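[1] this is the structure alone, sequence omitted:
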């Protein structure tokens, strides 16, 4: 299995200093952490409470391009911390954070969240990722 904790994006995330109880790593990273895909180009992190306040204080919160969510970029725009995750589906960010899977001590959005997100986005890579998730259930 890959050692995703050595990836520069994960090191950059950990350097922010957010408490792991208040965030979940989302996007394609839950697949990468399981060794199912190559490393994604960026790291999406859904944060609430203290984690969001730490990220917001360390960067510059700006509106994300969808759903009224705010985000902060770190590490040359390779780590994105967001204060929501598709609020039309998960109006409470705690739904994503509280159900996260722990892999090597880090919280990753569970596969149901990843699958629903990939279905919403519907890009070519999302279709490939959906197939991978379904094949590994």
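    Ah, there it is. All figures in this text were calculated on a predicted structure; none of them were measured in a lab.

[2] alpha carbons only for contacts and neighbour counts from here, please
    Will do.

[3] which residues are in contact with the residue nearest the centre of the chain?
    With distances taken as C-alpha atoms, centre = their mean, residue 26 lies nearest the centre of the chain, 2.2 Å away. Contacts for residue 26 (C-alpha atoms under 8 Å, 6 or more residues apart in numbering) come out as 43, 44, 45, 46, 108, 109, 114.

[4] taking those one by one, which sit in strands?
    With DSSP state E as the criterion, strands contain 43, 44, 45, 46, 108 from among the contacts of residue 26.

[5] distance of the closest residue to the first one other than its chain neighbours from residue 29?
    With C-alpha to C-alpha, 6 or more residues apart in numbering as the criterion, residue 43 has its nearest non-adjacent residue at 4.7 Å, and that residue is residue 79. Going from residue 79 to residue 29 by C-alpha to C-alpha, to the nearest Å gives 11 Å.

[6] pasting the second one now:
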């Protein structure tokens, strides 16, 4: 799949965020690896100049997790966070460990698997199964 054709990825790239200052988290990495064809939005963890760009476009508010701040853009298609979920590595570690797929930084699938397993929400069960199958984990 050509990621740049996906409407959310096009919106993300239109922001011109510095690629070393953000990472696509949430279910976005499953889209990048072809494990899902559709996601409800793109969750972005940002720092430095990428975060400055985000807060210049919309007001930062408290996210549902209660951790850090978030900026919602494109009617919710893009959600940019200054921190990720409770119990995960800090933003710098997540961003520095990004896998670049078609020049877009994504969280490694092992990281996605860890937080989806920890959260263990009903909506994560299929993603956990897909990641495990992809990674050869039974």
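    Here it is on my side, so go on. All values derive from a computational prediction rather than experimental measurement.

[7] now the strands: where do they sit in structure 1?
    23-26, 43-47, 62-63, 70-74, 79-82, 101-103, 106-108.

[8] out of the ones you listed, which is the most enclosed?
    Ranked by average neighbour count under the criterion mean count of other C-alpha atoms under 10 Å, those are headed by strand 23-26 at a mean of 27.

[9] what's the mean distance for that strand versus structure 2?
    In this overlay with structure 2, the average offset of strand 23-26 of structure 1 from its partner residues is 0.5 Å by mean C-alpha distance after the TM-score superposition for structure 1.

[10] chain center to that strand, what's the gap?
    Offset of strand 23-26 of structure 1 from its chain centre (C-alpha atoms, centre = their mean, to the nearest Å): 4 Å.

[11] just stretch 59-72 of structure 2 next, same as before
    The answer for stretch 59-72 of structure 2 is 14 Å, by C-alpha atoms, centre = their mean.

[12] residues contacting the residue mapped onto residue 99 of structure 2 from structure 1?
    Alignment note: residue 99 of structure 2 maps to residue 101 in structure 1; criterion TM-score structural alignment. For residue 101 of structure 1, the contacting residues are 107, 108, 109, 110, by C-alpha under 8 Å, 6+ apart.

[13] the last one matches what in structure 2?
    Matched by TM-score structural alignment, residue 110 of structure 1 corresponds to residue 108 in structure 2.

[14] before we move on, the earlier item: do you know how far the residue nearest to the centre of structure 1 is from residue 122 of structure 1?
    16 Å.

[15] one more: residue 129 of structure 1?
    Per C-alpha to C-alpha, residue 129 of structure 1 is found 10 Å from residue 122 of structure 1.
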